[in-house]
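sharing a model prediction with you, sequence too.
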Amino acid sequence: MDNKEILDTLKAAKQYLSRLKLLDNEIESAVKQIINTFEETEKNIHETFSNLKDSLVNILNKRENCLLDQAKKARKDGLAPLEECRIVILEKIETTNKLINIGNSVINGSSDNLDKFTKDACLLGSLPEVPELKEVPFISFHYEPTSEIEVKDILGQFGDVCRIAPIQITELIEKPGAILVEWQSIENEDRMTDIQEFRLQRAFGDVIMEKHLLVNFNDCYKGLETQFLVKDLQVDQPYSFRVCCKFEGTLEWSPWSLPQVSKTTLMPFSWKTHEDYFMSNDNKIAKPIKNSPRVLYSDGPQFCVGHSVEFTFLDVDPSDAIVGLASENHYNTFCDLNSAWENSFFINRNGRIFVDGVEKATRLSDFTTGLKVCFTCDLVNDQKVRVNIDSNDKRVTYDWLINPNSKMFFFLTIFFIELESNGGIIFFK
């Protein structure tokens, strides 16, 4: 082996060693994740069961005292009339004993108390009414054994240790001013049909590096879709995401997925400053200030394959108007509505669609206040793209012969329109 071969071998060995160290770092991260999550889970179990024990003891003590109070009240309410009756009976017993003693003395020859005996003798014969035993309280404690069994069963199955959450984030795709979050079930794809709802949360910052940011998670989506475009994000700012689900027949949410951190480096869509238009809201609102304004373009070629742009019209001018896309290489050839529309894809006020200046047979709804028109662009091959236009719950699709690698401008004219960048979705309001 010559020196060159030795050097090549050493270079390959160093690269191999570097990769081994990277794998070892990944193993170390995995070990830390298991240990840290175990410690956190152990702490949560202890705290949860400690709180549960205290709560259960408190509940049982309250219930015991409540039942004892009920029993004491039943005893008091039952004894009160009996005690009153007994007082009357005891008084009559005492009176009757006195009468008997007086009577005995009269029989024995004493006539001093004869008048009193004769007078008190008329009190005999009246007995107090005493209730039968079946009419007085028979206090007892009763409970359903099945209830006790159910409580024990619930407590016996309380809680669960999950090795890994059933739903995990699979991809975070940056969009202009937004991030597209995608997720799926990792247990069983067939079980996806058993899912009642997904729940996506977002937090500002990196919760993996800064644990205290976990309290900042807030809901940003609930539904059955397995992806969601999180909008209105700051450029180059990290955001954390997590997702969980609710299975049919359950009320509780599943454990959260492993947090994922991402950011978008793509600037939000915005209009290019134009003297014919008044701009506001970070160039997201464009209002014409001339009777015949020139074409207004986006601030650079911001639209490309995989993006979507949605226009919402706040105020529709009665004159002719257009909104659409223009090729990066030809956008500045369009000066007004009379220009050639080669390398453009647009729809006009009457719902007529033009691709490279050729009108298509299908028509969409006329522009009206509040109408939304959405353009989406997908790759077909290295020579063309496929553009979808959605308007008023109707979609049309056409192939467009342009370079898929080139970016596009979106443009408009005539309208009072607001632009809200939503990571590939634009709103003109």
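Cool, got the structure.

hey, let's count contacts and neighbours off CA atoms from now on
Fine.

the stretch 1-150 of the chain: helices as residue ranges?
Taking DSSP state H, counting those that start in this stretch, the helices of the stretch 1-150 of the chain run over residues 3-107, 114-120, 145-156.

what about the longest one, distance to the chain center?
Taking the mean of its C-alpha atoms, helix 3-107 sits 30 Å from the chain's own mean (C-alpha atoms, centre = their mean, to the nearest Å).

repeat that for the shortest one.
Computed by C-alpha atoms, centre = their mean, the chain-centroid distance of helix 114-120 equals 93 Å.

list the helices and strands that helix packs on?
Here helix 114-120 touches helix 3-107, going by 3 or more C-alpha pairs under 8 Å, 6 or more residues apart in numbering; DSSP states H and E.

then the last one?
On a contact count with 3+ C-alpha pairs under 8 Å, 6+ apart, helix 145-156 meets no helix or strand.

now do whatever helix or strand comes next after it: which elements does it pack against?
Reading on from helix 145-156 to the C-terminus, the next helix or strand found by DSSP states H and E is strand 167-175. The contact analysis (3+ C-alpha pairs under 8 Å, 6+ apart) places strand 167-175 against strand 178-185, strand 239-247.

just so I know, which of those strands lies nearest residue 326?
strand 178-185 (22.8 Å; C-alpha to C-alpha).

which residues touch the closest one?
For strand 178-185, contacts defined as C-alpha atoms under 8 Å, 6 or more residues apart in numbering pick out 166-174, 191-192, 226-233, 243, 262-264, 268, 422-424.

what's the angle between it and strand 239-247?
On the basis of axes from the mean of the first three to the mean of the last three C-alpha atoms, to 10 degrees, strand 178-185 is oriented at 40 degrees to strand 239-247.

for comparison:
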Amino acid sequence: MSMEVDLLLQEAKESIEAAQNYRSELQQRLHGLNQARKQVRGSSGQARDALRRHFAELQAAATRLLAERLGALLDEVNAIEADSIKPLDDCQSLIEHGVGQADELLREGEAALRTGLDEKEDKLGSFTKKAMHIQLDSLPEVPALVDVPCVSAQLDDSLLNLLKERVTRHGAVSSHPPVQIEELQERPGGILVRWCKVDEDFAAAEFRLQYRRSGGGGGQYEEAFSGRDSEFLVLQLDPHTDYLFRVCARGEGRTEWSPWSIPQTGYTTLAPHEWRSGTDGYILSSRKNIALRNDSAHSRCPVLYSSAPTYYCGQTLSFRIMTAGQVDGRDSVGVSIDSKEEESFQREGAVCISTNGAVFVNGKEMTNQLPAITVGSAVTFDMEVVSLLPLSNNNLSDGGNFKLRVTIGSGNREVVFDWLVDQPTDCFFFGCSFVHSGWKVLVF
């Protein structure tokens, strides 16, 4: 009887636990639905506000521009009218003055005819002289109607038709931004961000990537990248810290940018690569990811290693040459199993590429060669474990029983080879060696 009770109790406990898990899962889905609803409602409200604000600004600007154009055209009419009326007014004043003189002459002539015989001769003589002085046969010229301006306004519906055409195509509403962040991949001290188009009809000519710390104290977004590539490695990020990333695009032949993508949260658990402090002959940046070979004359060892074996198989290690100095055959950048002091990185237990493009494996130069390293060159190392070889394998004579597949890339070329080492390992030091000063190397 007790066994049946124990079974029932166990089943009840399992059912209760399953119900709790089921309720927890449902609550998480409700939270996800609420977040989705907030995104739809919030983005719709922001879109409505942006549309109203934009078209209100357009209306105000269009009203102002139309008023300014109307005022300019009215000013032109006023100027033409003023310039054309002045000579007409002058002519009218001259004619009115002549009419006045003629009236006065008529009155004097009529008065002279009515005078008596004893005064008539004097009056008529005076009238005749005055009439000759006025020159009654000289008349002012009045311009013909075809010779004076006839002001008109030339107006048509072309602007309205053009406005209708442009307004009907102005602006757009989309349910999703044309580009979205596709992948956030952690790297030492950074995150590799990849994005892609989700609108196949959108012909993107350029992208922008921004990021900021997540949370209330994250501050403003910072510009990380602008260009045609669809991925970018954001460096100098603090490990175990959430960052928000967003991307937008500009269409081919357009000046405006698309809406920002939905921000995605990413973080890195990998500490940034750092050069080792205190190595004679090298100066490090504040973040220790940039090393400069200085002109120390007492440099005992020209090899500079990483502060720890922070490069792991499966990752990509990159070197970028920021400045260059005098070239020497021993100059190299690469990866090593240990960090023992050597006079060159071209040694046993290391793979590297020299500044002239030669590749060295355990100190031996390969026949394959990469482009020479110059200012701006980027060199990448990728490694993966291939297999553990049997102890009796003939390859032991080549240096080990643990095989690693190494890919070194430089410029637009790469070499791939197998590296045999004595002991299984998946973490390595990185390093560089430069004989002369002036070489500056960024590692990431």
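Good, I have the coordinates. As the structure is a prediction and not an experimental result, all values here were calculated from the model.

in PyMOL, select just the buried ones from the contacts of strand 178-185 of structure 1.
In PyMOL, this line selects whichever of these come out buried by 16 or more other C-alpha atoms under 10 Å:
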select buried, resi 166+167+168+169+172+174+192+226+227+228+229+230+231+233+243+262+263+264+268+422+423+424
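
looking for the alignment partner of residue 357 of structure 2 in structure 1.
Aligned against structure 1 by TM-score structural alignment, residue 357 of structure 2 finds its counterpart in residue 351.

name the residue closest to the centre of structure 1, please.
residue 199 (4.3 Å; C-alpha atoms, centre = their mean).

is the closest residue to residue 363 of structure 2 other than its chain neighbours part of a helix or strand, or is it coil?
Spatial nearest neighbour of residue 363 of structure 2, excluding adjacent residues (C-alpha to C-alpha, 6 or more residues apart in numbering): residue 347 at 4.0 Å. Put simply, residue 347 of structure 2 is coil when judged by DSSP: H, G, I helix; E, B strand; the rest coil.

aligned partner of residue 162 of structure 1 in structure 2?
Using TM-score structural alignment, the partner of residue 162 of structure 1 in structure 2 is residue 174.

likewise residue 65 of structure 1?
Checking TM-score structural alignment: residue 65 of structure 1 goes with residue 71.

next, count neighbours for its match.
For residue 71 of structure 2, the count of nearby residues is 12 (other C-alpha atoms under 10 Å).

number of residues surrounding residue 265 of structure 2?
Neighbours around residue 265 of structure 2, by other C-alpha under 10 Å: 16.

contact partners for it?
214, 242-245.

any chance of these in JSON lines, with neighbour count and distance to residue 413 of structure 2 too?
Below are the contacts of residue 265 of structure 2 laid out as JSON lines (neighbours: other C-alpha atoms under 10 Å; distance: C-alpha to C-alpha, whole Å):
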{"residue": "214", "neighbour count": "17", "distance to residue 413 of structure 2": "38"}
{"residue": "242", "neighbour count": "18", "distance to residue 413 of structure 2": "35"}
{"residue": "243", "neighbour count": "20", "distance to residue 413 of structure 2": "34"}
{"residue": "244", "neighbour count": "18", "distance to residue 413 of structure 2": "34"}
{"residue": "245", "neighbour count": "25", "distance to residue 413 of structure 2": "31"}
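
map residue 142 of structure 2 onto structure 1.
By TM-score structural alignment, residue 142 of structure 2 lines up with residue 130.

swap in residue 307 of structure 2?
Match for residue 307 of structure 2 (TM-score structural alignment): residue 299.

rewinding a little: point out the most buried one among the helices and strands packed on strand 167-175 of structure 1.
The highest mean neighbour count among these, using mean count of other C-alpha atoms under 10 Å, belongs to strand 239-247: a mean of 23.

how close does that strand sit to structure 2?
Strand 239-247 of structure 1, aligned to structure 2 and superposed, deviates on average by 1.9 Å (mean C-alpha distance after the TM-score superposition for structure 1).

and the next element down the chain from that strand?
Strand 239-247 of structure 1 is succeeded, C-terminally, by strand 260-262 (DSSP H and E).

residue 360 of structure 1 maps to what in structure 2?
Aligned partner of residue 360 of structure 1 by TM-score structural alignment: residue 366.

packing partners of the strand or helix carrying its match?
Using DSSP H and E, residue 366 of structure 2 sits in strand 364-369. In terms of contacts (3+ C-alpha pairs under 8 Å, 6+ apart), strand 364-369 of structure 2 is packed against strand 358-361.

which neighbouring elements make contact with the strand it packs on?
Packed against strand 358-361 of structure 2, as judged by 3+ C-alpha pairs under 8 Å, 6+ apart, are the following elements: strand 350-354, strand 364-369.

nearest to residue 405 of structure 2, out of those?
Residue 405 of structure 2 lies closest to strand 350-354 among those, at 11.4 Å (C-alpha to C-alpha).

residues touching the match of residue 142 of structure 2, list them.
82, 85.

the same query, at a cut-off of 10 Å, please.
Contacts for residue 130 of structure 1 (C-alpha atoms under 10 Å, 6 or more residues apart in numbering) come out as 81-82, 85-86, 89.

then residue 337 of structure 2?
309, 348-351, 421-423, 425-430.

which PyMOL command selects the buried ones in those?
With 16+ other C-alpha under 10 Å as the criterion, this PyMOL line picks the buried residues out of those:
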select buried, resi 309+348+349+350+351+421+426+427+428+429+430
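
among the contacts of residue 337 of structure 2, which one sits closest to residue 20 of structure 2?
Among the contacts of residue 337 of structure 2, and counting by C-alpha to C-alpha, the member closest to residue 20 of structure 2 is residue 426, at 42.2 Å.

gap between the closest one and residue 409 of structure 2?
20 Å (C-alpha to C-alpha, to the nearest Å).

what sits closest to residue 372 of structure 1 if chain neighbours are left out?
Distance criterion C-alpha to C-alpha, 6+ apart; nearest residue to residue 372 of structure 1, sequence neighbours excluded, is residue 312 at 4.4 Å.

are we agreed that that neighbour is in a strand?
Yes: counting by three-state DSSP, residue 312 of structure 1 is located in a strand.

tell me the contacts of it?
The contact partners of residue 312 of structure 1, by C-alpha under 10 Å, 6+ apart, come to 367-374, 417-420, 426-429.

residue 316 of structure 1 too?
Contacts for residue 316 of structure 1 (C-alpha under 10 Å, 6+ apart) come out as 349, 367-371, 414-417.

any idea what it aligns with in structure 2?
Looks like residue 316 of structure 1 aligns to residue 326 there (TM-score structural alignment).
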